[in-house]
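Colleague: with the sequence up front, the predicted model follows.
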Amino acid sequence: MPAGSSNKRERQYEHIKEGAEERGASEERAKEIAARTVNKERARSGEAKTTSRTSTRDPKSASQRGGERSHSGAQGPTRDQLYEEAKKKNIEGRSTMNKQQLRKALGR
């Protein structure tokens, strides 16, 4: 946590960190998740000295978004992730499909 952060933010950081560890994240990853989440919330509420554009202009907070943007990087979800989604939706022929075909079958 940044120096001078409030007791509320310290509690929030610990709560998020413990939750991430309970979900199986390593201690380092849990710390990173907690720090990023708390820093974004600090930026949104005007507590941070510097902020990014997405921190202040995003209509949803990180907690409200709940991983909505996960795996939406440059290439999106992996083939295995798409395959698992296709499996849940019982799409036939999924085992022989490549990433692009899985995307199409899933309507992405």
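Modeller: Structure received.

Colleague: contacts, neighbours, all on C-alpha from now
Modeller: Noted.

Colleague: buried sites along the longest helix seen in the chain?
Modeller: The longest helix of the chain (DSSP state H) is helix 27-44. Residues 30-31, 33-35, 37-44 are the ones in helix 27-44 that count as buried (16 or more other CA atoms under 10 Å).

Colleague: and for the helix or strand where Glu18 lies, what's in contact with it?
Modeller: According to DSSP states H and E, Glu18 maps onto helix 7-22. With contact meaning CA atoms under 8 Å, 6 or more residues apart in numbering, helix 7-22 is reached by Met1, Glu27, Ala30, Lys31, Ile33, Ala34, Ala35, Thr37, Val38.

Colleague: alright, now check it against this:
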Amino acid sequence: MNTKFSDKQFVVLGFPCNQFGAQEPGSDAEVKSFAQGKGVKTPPFYLFSKIDVNGDNAHPLYKKLKEASGSGDLEWNFGKFLITKGDAVKRYPIRTSAASTVPDIEAAQ
């Protein structure tokens, strides 16, 4: 995705979270090492520190994204939001493939 849209001011941001079945128990360094072992390159993929995305301790970014997209709590890992110039445009179900978001990304350019 980053390669396809590298000339369009498009980036992918990753926020690890351990709220779903404790699937991300490692430290930030361990999470980054695991992602790199799976072929994730930082940058162009930006991997941030672990955060909460739901509940009282949800990160302010995720509170805003959920509110702006008119959606509730994330159900599981790999939730996706399309954001243009700071505005949440669309939230995708967790099973949505990255490839199927391409038409929306192109339309938002």
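Modeller: That came in fine, so what should we check first? Computed from a predicted structure; not experimentally measured.

Colleague: TM-score for the pair, please.
Modeller: Once superposed, chain against chain, the TM-score is 0.36 (TM-score structural alignment, normalised by the length of structure 1); 61 aligned residues with a CA RMSD of 3.7 Å.

Colleague: circling back: and the longest helix of structure 1, what does it pack onto?
Modeller: helix 7-22, helix 53-57, helix 62-65 (3 or more CA pairs under 8 Å, 6 or more residues apart in numbering; DSSP states H and E).

Colleague: as CSV, these with mean neighbour count and distance to Arg103 of structure 1 would be great.
Modeller: Formatted as CSV, these follow (neighbours: other CA atoms under 10 Å; distance: least, CA to CA, whole Å):
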stretch, mean neighbour count, distance to Arg103 of structure 1
helix 7-22, 15, 29
helix 53-57, 13, 27
helix 62-65, 12, 23
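
Colleague: can you verify Leu65 of structure 2 is assigned to a helix?
Modeller: Yes. Counting by DSSP: H, G, I helix; E, B strand; the rest coil, Leu65 of structure 2 is found in a helix.

Colleague: how close does it get to Phe34 of structure 2?
Modeller: 26 Å (CA to CA, to the nearest Å).

Colleague: which of those two has more neighbours?
Modeller: Remark: of Leu65 of structure 2 and Phe34, Leu65 carries more neighbours, 22 against 13, as counted by other CA atoms under 10 Å.

Colleague: coming back round to it: considering the buried residues of helix 27-44 of structure 1, which is situated nearest to Leu106 of structure 1?
Modeller: Ile33 (29.3 Å; CA to CA).

Colleague: could you find the closest non-adjacent residue to Val38 of structure 1?
Modeller: Tyr13 (6.1 Å; CA to CA, 6 or more residues apart in numbering).

Colleague: report the separation between Glu41 of structure 1 and Glu27 of structure 1.
Modeller: 21 Å.
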